[in-house]
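Chemist: Sequence and predicted structure, then a few things I'm wondering about:
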Amino acid sequence: MATREEVGDRKQSVAVVGGGLVGSLQASLLAKRGFRVDLYESRADIRRMEHVSGKSINLALSVRGREALKTIRLEKTVLDKAIPMHSRMIHSLSGKMSVQPYGNKDQCIYSVDRRKLNEQLLTEAEAYPNVTLHFNHKLVRANLDEKTLEFSTNDETSTVDTDFLFGCDGAYSTVRRQMMRWGRLNYEQEYIEHGYKELTMPPNTNGDFALPPNHLHIWPRHEFMMIALPNTDQSFTVTLFMPFSTFEAIETEEDLLAFFVKHFPDSLDKLGVENLVNEFFHNPTGRLISVKCYPHFLAGSSVLLGDAAHAVVPFYGQGMNAGFEDCLIFYESLLSVGDDIIKAAEKYSRTHWRDCHAIAELSKYNYLEMRSHVNSRLFLLFKYIDKLLHYLLPNVYIPLYTMVAFTRIPYHQVVLRSARQRKIVKITLQTGGVVLLVALGCVLFERSGAYLSLRYRILPCVVGCVLKDFHKRLVD
């Protein structure tokens, strides 16, 4: 557990609403700077609950999230209980499996259990002497001028004062709703037409993983897909993403089994028929929402972080990572302005909102890539060129996924840079075509018996000109 030598004796009191992943991390980071933190969570303490309702899709931890955890010295503890995933494992309809690495050999993302991570973060926050956790406290309303918060606690209500409010209470944020009433806050939400159903793939009869564990498994089927992430108990958490109309069309056990035989035949014996039927008809069909808003700071007294500011669909595995990076960016802003919380909030909101909008769009796009494009030969060709150019120009050309998952390049800059790089790939393909035509011409010249030495003069000249033009466009 981290030492607390950075804790000061400041008297400013802040309230963090939401005791999930982002809220509990933010409480620790604020406590490190000496603020007195009250963390309010509407649910009971999950560390004392047998079952926790709500989202349980496995999480993919990457560099942005790791850097935030490192700041509170929790990264190693979390990684010790996580499973590295070095690549996608694509399952074709025929049952063939193919690997698509995420990056270089030393680059991977980590499958982590949402509940366990939340429990670790709550325990870490609670260890600070200047943090108080309040469970079963549901925010009813906030007076942002008076800086008072009204909570419902079972059958009673209570009002508390605070110097500053952090809204970390998720996609359906009460803090955000109060901010919208209080000032000019632009807000946009979108439900996609696809929902999800969570399933479980148990260990095989030997107690081992039913599939190779160090991959994110994907069954892409164009209009829908299934994914599986490994757990430390040798099971997989399986999530089926489909249009709601497809879910609704499966009404009986026979419908379900026929659907899986047709679309996911290699998974049926691993899921188990009885287990599949039970979970499919008993587990709820989840909704997927995308939320954007601006500004994230309002009224000189409140700021939004995590899903409250930018809920994203889960297809880039960046929801948690983006939320953790919010906390880290706010922490870095505090350091840059001498712990002036108002100036830090202004800076955070002014400089970071474009990144939040960008990752929301990237996440929606990646669903199309995962369920359809990964089977495309053209997609694989572009991936190969991506990898080749990154190898040749590692500091100039960085693939989109690498920028998102393995760097802290701001998301909106990732989008701009990726657009430029797509042009480079097109130029590369065009360049390859020109060189091929010139080489073919030289061969024809040689076979005709004329201008035998022409290839030795023309080909290097053309290739040199093409490469010179390529480099100019690359720099531009």
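Modeler: Cool, got the structure. Numbers count the residues shown, from 1 in each chain.
Chemist: going forward, measure contacts and count neighbours with C-alpha atoms only.
Modeler: Will do.
Chemist: residues in contact with the residue nearest in space to the middle of the chain?
Modeler: Of all residues in the chain, the one closest to the mean position by C-alpha atoms, centre = their mean is Q318, 0.9 Å from it. The contact partners of Q318, by C-alpha atoms under 8 Å, 6 or more residues apart in numbering, come to 60-61, 312, 359, 363, 405.
Chemist: The structure to be compared is supplied as follows:
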Amino acid sequence: MTKQEKENIAIVGAGPVGALLAVMLARKGYKIDLFESRPDSRAKALYQGKSINLALSDRGWLALKAIGLDEEIRRQAIPMTCRMIHALDGGLTRQPYGKDNQAIWSVSRAGINEQLITLAEQQAGVEVHFEHKLTGLDFNSGTCSFALSHQDAAREAAGASVDYTRELVFGADGTFSKVRRLAQELAGQRISYSMDYMPQTYIELTIPANSDGSFMMEKNALHIWPRKNFMLIALPNPDGSFTCTLFMDLQGEISFESLDEEHKVAVFFRQYFPDAVPLLTDPVATFMAKAPSPLCLVHIDPWVVNNKVALIGDAAHAMVPFYGQGMNCGFEDCRILSELVDKHEHDWPEILPAYQSARKENCDAIIELAKRNFVEMSDLAGDARFLLRKKIEAKFSEMYPELWIPLYSMVTFSPELPYAHALAIGEVQKEIMDEVMNSPDIEQNWQAESTYQLLYQLAQEKLTPNILAKALSNKEINTISDTREVKA
């Protein structure tokens, strides 16, 4: 292959991450084959049993902006500027996500996927192959073997399977990635892998729109019913409905397995979600009819095999949804990879190791943060002392915005700051706030000048010289081409 020639690339998995990657690489002159095991979702509904809403935040928006799709998607998305906490007695507490109406956005999983696939099809050099199920992969030659659906097989002279050989292969095929499983089976490769199932599983419920199409609850909020070991959340849809997700242990005293009769389920909903019951569509019947879906954490190392095959998105780093960063992180993978292609002038033996180096530590960090955030959402979000802690942090951040950005804002609204550094800064912030919250009579003195003097002193001693300086000096780990000043 001459330097002027560009590799032909196969992308396995045409979900949002795979489709976005196809667009980005096609625009750099690569010929892309995008393979999907399922039928075209634009012709057949595919998303039953999976959450139909995703939370899109600044990291995701930055990647969409890079391909010019951000404004089109924003027109169909709903900004959620706060958490709306539903107490057991029906009381409501509003918790803003950030400052100046900063928001995360509720988007349709199917909608954003279909928009990206349509855009991919419009790119020169992209061919999308639906109903192609990966059955084999040669990690030396890049030959991918696919089983075809009956309909596609009838159109293929070769029969019910077909092989494609490409110079590069990306596995963008999700949490239960076939590309990853085949990599694990390679002889002679040192591949470390874990998939951990969380005790929590989930089902989807629905709050419909009012008869006039209006919302039954506050539209611009992510609604949470925190009940310590389980919770219900609700995200708004453009048609006025809410998609609700019940997260609960699969097994245990209060669990999906223990609630095995209709009367038990009815008592459960009346006891723990009394204000939601009148709004939900047939919650008891829906609960009984649905099998709970699992939540998984995926770690694998390396992500790149033979500088020929690489993992991206959930295939490399599946996480639980409690920080709303799964798709955002996958989109950031694509953006960073695209920037590395330019930086290393299409030299893939340089690009792929740099991609893994840039992303692995950061994705491990957001997996950990997402796991921890279940406790905050399901338990602490309704705790008075925790809310006071957040109130103190918010006030201090307003006083010293260049010294203190809350962890949630670093993760969600600071795409120029790597996840790993947000985690490191957050750990030091936690130590500082633990000390502040142990101050005598903090509940009565939280607005006192002495409280914020202590906070400032501790931040200067523990944060600025160490973690923060390191984070800022190493910001190129996550942002290859961005030269803007980072303030944290």
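Modeler: Received the coordinates, thanks. Just so it is clear, the structure is predicted and the values come from calculations on it, not from any experiment.
Chemist: TM between them?
Modeler: Overlay of the two chains. TM-score (TM-score structural alignment, normalised by the length of the first structure): 0.88; 444 aligned residues with a C-alpha RMSD of 2.3 Å.
Chemist: how about the contacts of Q318 of the first structure in CSV, adding secondary structure, neighbour count and distance to H215 of the first structure?
Modeler: CSV is the format used below for these (DSSP: H, G, I helix; E, B strand; the rest coil; neighbours: other C-alpha atoms under 10 Å; distance: C-alpha to C-alpha, whole Å):
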residue, secondary structure, neighbour count, distance to H215 of the first structure
A60, strand, 27, 11
L61, strand, 26, 13
V312, coil, 30, 23
I359, helix, 25, 23
S363, helix, 20, 20
A405, helix, 24, 15
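Chemist: closest to P213 of the first structure among those?
Modeler: Ranked by distance to P213 of the first structure (C-alpha to C-alpha), these are led by A60 at 13.8 Å.
Chemist: Now which residue in the second structure aligns to the residue nearest to the centre of the first structure?
Modeler: Using TM-score structural alignment, the partner of Q318 of the first structure in the second structure is Q325.
Chemist: ok, now E124 of the first structure?
Modeler: In the second structure, E124 of the first structure lines up with L119, judged by TM-score structural alignment.
Chemist: helix/strand/coil for its match?
Modeler: Per DSSP: H, G, I helix; E, B strand; the rest coil, the local secondary structure of L119 of the second structure is helix.
Chemist: so who does it touch?
Modeler: By C-alpha under 8 Å, 6+ apart, the contact set of L119 of the second structure is V23.
Chemist: how about 6 Å then?
Modeler: For L119 of the second structure, no contacting residues are found, by C-alpha atoms under 6 Å, 6 or more residues apart in numbering.
Chemist: can you give me the helices for the stretch 1-150 of the second structure?
Modeler: For the stretch 1-150 of the second structure, the helices defined by DSSP state H, counting those that start in this stretch occupy 16-26, 58-66, 70-74, 109-121, 150-155.
Chemist: so which of these comes closest to D434 of the second structure?
Modeler: helix 58-66 (28.8 Å).
Chemist: compared with the first structure, how much does the closest one deviate?
Modeler: For helix 58-66 of the second structure, the mean deviation from the first structure after alignment is 0.6 Å (mean C-alpha distance after the TM-score superposition for the first structure).
Chemist: Where in the first structure does that helix align, residue-wise?
Modeler: The aligned range for helix 58-66 of the second structure is 63-71, by TM-score structural alignment.
Chemist: Next: stretch 369-389 of the second structure.
Modeler: With TM-score structural alignment applied, stretch 369-389 of the second structure matches the range 362-382 in the first structure.
Chemist: Distance from the chain centre to that stretch, please.
Modeler: Relative to its parent chain, stretch 362-382 of the first structure has a centroid offset of 16 Å by C-alpha atoms, centre = their mean, to the nearest Å.
Chemist: same thing with stretch 210-228 of the second structure?
Modeler: In terms of C-alpha atoms, centre = their mean, the centre of stretch 210-228 of the second structure is set 22 Å apart from its chain centre.
Chemist: name the element the counterpart of P394 of the first structure in the second structure belongs to?
Modeler: If you follow P394 of the first structure across to the second structure using TM-score structural alignment, you land on P401. If you go by DSSP states H and E, P401 of the second structure is not part of any helix or strand.
Chemist: Near P401 of the second structure, how many other residues are there?
Modeler: When neighbours are defined as other C-alpha atoms under 10 Å, P401 of the second structure has 14 of them.
Chemist: Likewise for D100 of the second structure?
Modeler: Neighbour tally, D100 of the second structure, other C-alpha under 10 Å: 8.
Chemist: Now do stretch 253-266 of the first structure: everything it contacts.
Modeler: 95, 250.
Chemist: what does it correspond to over in the second structure?
Modeler: Stretch 253-266 of the first structure corresponds to residues 262-275 of the second structure when matched by TM-score structural alignment.
Chemist: And that stretch, what's buried?
Modeler: The neighbour-count check on stretch 262-275 of the second structure (16 or more other C-alpha atoms under 10 Å) flags 265-266, 272-275 as buried.
Chemist: thinking H194 of the first structure is in contact with L240, fair?
Modeler: No: using C-alpha atoms under 6 Å, H194 of the first structure makes no contact with L240, being 10.0 Å away.
Chemist: Quick check: the aligned residue for T159 of the first structure in the second structure?
Modeler: Alignment note (TM-score structural alignment): T159 of the first structure maps to D163 of the second structure.
Chemist: Quickly find the element holding its match.
Modeler: Per DSSP H and E: D163 of the second structure is located in strand 161-165.
Chemist: What range does the longest strand seen in the second structure cover in the first structure?
Modeler: Secondary structure assigned by DSSP state E gives strand 192-207 as the longest strand of the second structure. Aligned by TM-score structural alignment, strand 192-207 of the second structure falls on residues 186-201 of the first structure.
Chemist: And that stretch, what's buried?
Modeler: Counting neighbours by 16+ other C-alpha under 10 Å, one finds that the buried residues in stretch 186-201 of the first structure are 194-201.
Chemist: mean deviation (superposed) between the strand holding D163 of the second structure and the first structure, please.
Modeler: Following the fit onto the first structure, the mean deviation recorded for strand 161-165 of the second structure is 1.0 Å by mean C-alpha distance after the TM-score superposition for the first structure.
Chemist: Okay then, goodbye and thanks.
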